[in-house]
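Asker: Quick one, structure for this:
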Amino acid sequence: MITRSSGYLARQIATTHWFLHLEDPLQAWLFGGVLGILVLASTIGAVLQQTAKSDTARATIDNLNARMRAWWKMCAIFALTLLIGRIGSLVLFALLSLLALREYVTLIPTRRSDHRTLVWSFFVITPLQYYLVGIRWYGFFAIMVPAVAFLFIPTRMAMTGDTEHFLERAAKIQFGIMICSYCLSHAPALLILRIPGFEGHDARLLLYLVLVDQMSDVLQYVSGKLTGRHKIAPQVSPNK
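Answerer: Alright, predicted model coming up:
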């Protein structure tokens, strides 16, 4: 099984190709829509920054412009993903998962006994998840983290003999793996879906994901500032 999987991955590397085909009208429209929204929002933010007078307005505009800069960076990463092919996309998103997981771990309290479990999370579970995506083993990559890893993490932690706040510590690591590795790995998985009659157009799915997510983020922020009266969860998201 491992030999066959390695051979398949080698063939994928040898036959990798560009995903970004702007001669495809729908793909060009999706790419243009993402770029157009960014340009329009960045222009509006620049104009508002020059006209804002009160401190509150300037703080709001600064927050909006910070969001736009973050979106430019994220869209640049997605564009790079579409240019470097399947294997390059997997490697890129795997690195992003590791960076996201590292950032997450710095925000949660951990004990010395958790370090070996975290090593497994970083250097075994996350790479294995992306390897399974790369060889298109959907049946396993869809359940590896929520089933196998979720059982392995508390088991490995129990082997250290440290039971203080055991469930809390295990749940935090499990949640980090789920969000940073499992969920994020579904983005490059869109590029390897086998949909009859849709061959060669996988990039449309990723572009559509980015477009919908971008519009959701921008529109909810703008509508909240224009029409919102009461903050739903001020302790969770004080700017909305």
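Asker: hey, let's count contacts and neighbours off CA atoms from now on
Answerer: OK.
Asker: Give me the residue at the spatial middle of this protein.
Answerer: Taking CA atoms, centre = their mean, the centroid of the chain lies closest to Leu184, which sits 4.0 Å from it.
Asker: Now the second one, please; I'll put the structures next to each other:
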Amino acid sequence: MSDLTHKLYYCFAAIFTLLIIASLIVFILKVLHPKRNWLELKQRITSWWIIIILFFLAMISPEWLALTFFGFMSFLALKEYLTLSPTRRSDGIPLLWMYAAIPLQYVWAGMAWYGMFIIFIPVYVFLFLPARMVIVGDTKGFLHSASVMHWGMMTTVFALSHIAFLLVMPHHLAGTGVLLVIFLVALTEMNDIAQYLWGKGLGKIKVTPKVSPNKTLAGLLGGVFTTTVLAALIGPLLTPMDSLHSLGAGALIGLSGFCGDVVMSAIKRDFGVKDSGKLIPGHGGILDRLDSLIYTAPLFFHFYYYFYA
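Answerer: Predicted structure coming up:
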């Protein structure tokens, strides 16, 4: 078994250990305080088990299957987004073209064809969708509908597909892409948790009270600090990055993760919903789990691509 494979299994062993501890804590709380309602907390832990197991299976699967997994995540995210977004009846065919673009984007990622990957959605899909909409001849709400489609493609497909490209990016060490994906996803989720805990413990000053009232300055700064320190510690162990670049990557993930969270919160408020869906019990919809990654994935990808690819 190679050193990279050992690192992969050590990572997931640590994650599963934390999940076991969390499950035990929930069990003890239910025994000590049986009259209190622990359903939401139990649902969250159960959902994390499902999420981590699926992610683990994707990471140890053949490359094509892992790419299919991430492509399916983009499909679910886009479907959930379009369910919330107001679109016109005349937009049926352009919407089908949006779904058809998903496998193509992941094919470019699987081929590691950076040139096509980076321009397919921002250029070709961007220009094609309104041109296809014009054929129908419906001009009422045209700009709004085109904007909804473009934003959906950029966030749920283009941004998230950077995780897939990170997985297959050519490296001087085979298999490094898997560890980079784990580094990105783990730190993004830890940043969310750290911001929540710092905000609950010390948060008084609201950062975005009209968008996300629970976001505080203490949560933001504490989350970024925690994520940066963790990145500096585990970055050199998991990835080809040195301590300095790992530190920079951690700060980038911490700040961009916060931005992704509040931007998607603003979109949900515009839609008039608290959660984007009910796919994951205790967590809301798929977009509620991927909101931070929409920002962290492309920014971390290009940070790493610039310095190491």
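Asker: Quick TM-score on the pair, please.
Answerer: Here the TM-score for the pair of chains, by TM-score structural alignment, normalised by the length of structure 1, is 0.77; 215 aligned residues with a CA RMSD of 2.8 Å.
Asker: ok, back up a step: counterpart of the residue nearest to the centre of structure 1 in structure 2?
Answerer: Under the alignment (TM-score structural alignment), Leu184 of structure 1 pairs with Leu160 in structure 2.
Asker: What of Val210 of structure 1?
Answerer: That one, Val210 of structure 1, aligns with Val185 by TM-score structural alignment.
Asker: in the stretch 101-250 of structure 2, which spans are helices?
Answerer: 114-119, 126-136, 142-152, 160-168, 176-202, 217-238, 243-271 (DSSP state H, counting those that start in this stretch).
Asker: Out of these, indicate the one that is most buried.
Answerer: Of all the helices of the stretch 101-250 of structure 2, helix 160-168 carries the top mean neighbour count, a mean of 26, counting by mean count of other CA atoms under 10 Å.
Asker: Can you give me the distance of the match of Leu184 of structure 1 to Ser74 of structure 2?
Answerer: Noted for Leu160 of structure 2: a distance of 7 Å to Ser74 of structure 2, by CA to CA, to the nearest Å.
Asker: What of Ser47 of structure 2?
Answerer: For Ser47 of structure 2, the distance to Ser74 of structure 2 equals 19 Å [CA to CA].
Asker: These two: which has the busier surroundings?
Answerer: Taking other CA atoms under 10 Å, Ser47 of structure 2 and Ser74 do not tie; Ser74 has more neighbours (27 against 17).
Asker: my read: the more buried one touches Thr155, true?
Answerer: No: when contacts are counted by CA atoms under 8 Å, Ser74 of structure 2 is not listed as touching Thr155 (9.0 Å).
Asker: how about Met159 of structure 1, what's its partner in structure 2?
Answerer: Met159 of structure 1 maps onto Ile135 in structure 2, by TM-score structural alignment.
Asker: related to what we said a few turns ago, can you pull the contacts of the residue nearest to the match of Val210 of structure 1 when sequence neighbours are not counted?
Answerer: Computed as CA to CA, 6 or more residues apart in numbering, the closest residue to Val185 of structure 2 that is not its neighbour in sequence is Leu293, at 7.4 Å. Neighbour list for Leu293 of structure 2: Leu160, Val185, Thr188, Gly257, Gly260 [criterion: CA atoms under 8 Å, 6 or more residues apart in numbering].
Asker: Between those residues, which sits nearest His302 of structure 2?
Answerer: Leu160 (13.0 Å; CA to CA).
Asker: For the closest one, which residues are in contact?
Answerer: With contact set as CA under 8 Å, 6+ apart, Leu160 of structure 2 has these partners: Phe70, Ser74, Leu293, Ile294, Ala297, Pro298.
Asker: what about Gln50 of structure 1, which helix or strand?
Answerer: Per DSSP states H and E: Gln50 of structure 1 is located in helix 25-51.
Asker: ok and that helix relative to helix 202-227, angle-wise?
Answerer: Orientation check (axes from the mean of the first three to the mean of the last three CA atoms, to 10 degrees): helix 25-51 of structure 1 against helix 202-227 gives 30 degrees.
Asker: Quick one: list the elements packing against the next helix or strand after helix 25-51 of structure 1.
Answerer: Downstream of helix 25-51 of structure 1, the next assigned helix or strand under DSSP H and E is helix 55-83. On a contact count with 3 or more CA pairs under 8 Å, 6 or more residues apart in numbering; DSSP states H and E, helix 55-83 of structure 1 meets helix 25-51, helix 85-107, helix 202-227.
Asker: To Pro188 of structure 1, which of those lies closest?
Answerer: So among those, helix 85-107 is nearest, using CA to CA, at 6.0 Å.
Asker: Once you drop chain neighbours, what's closest to Arg36 of structure 2?
Answerer: Lys30 (7.6 Å).
Asker: Quick check, that neighbour in contact with Leu41.
Answerer: No: in this structure Lys30 of structure 2 lies outside contact range of Leu41 using CA under 8 Å: 10.6 Å.
Asker: mind checking how far whatever residue of structure 2 lines up with Gln220 of structure 1 is from Leu184 of structure 2?
Answerer: Taking TM-score structural alignment, Gln220 of structure 1 has Gln195 as its aligned residue in structure 2. Going from Gln195 of structure 2 to Leu184 of structure 2 by CA to CA gives 16 Å.
Asker: What of Leu202 of structure 2?
Answerer: Leu202 of structure 2 is 26 Å from Leu184 of structure 2, by CA to CA.
Asker: Same question for Val134 of structure 2.
Answerer: In terms of CA to CA, Val134 of structure 2 sits 40 Å off from Leu184 of structure 2.
Asker: now do Phe72 of structure 2
Answerer: The value you get for Phe72 of structure 2 to Leu184 of structure 2, if CA to CA is used, is 19 Å.
Asker: before we move on, what about Leu143 of structure 2?
Answerer: Applying CA to CA, the value for Leu143 of structure 2 to Leu184 of structure 2 is 35 Å.
Asker: can you check Phe301 of structure 2 too?
Answerer: 9 Å.
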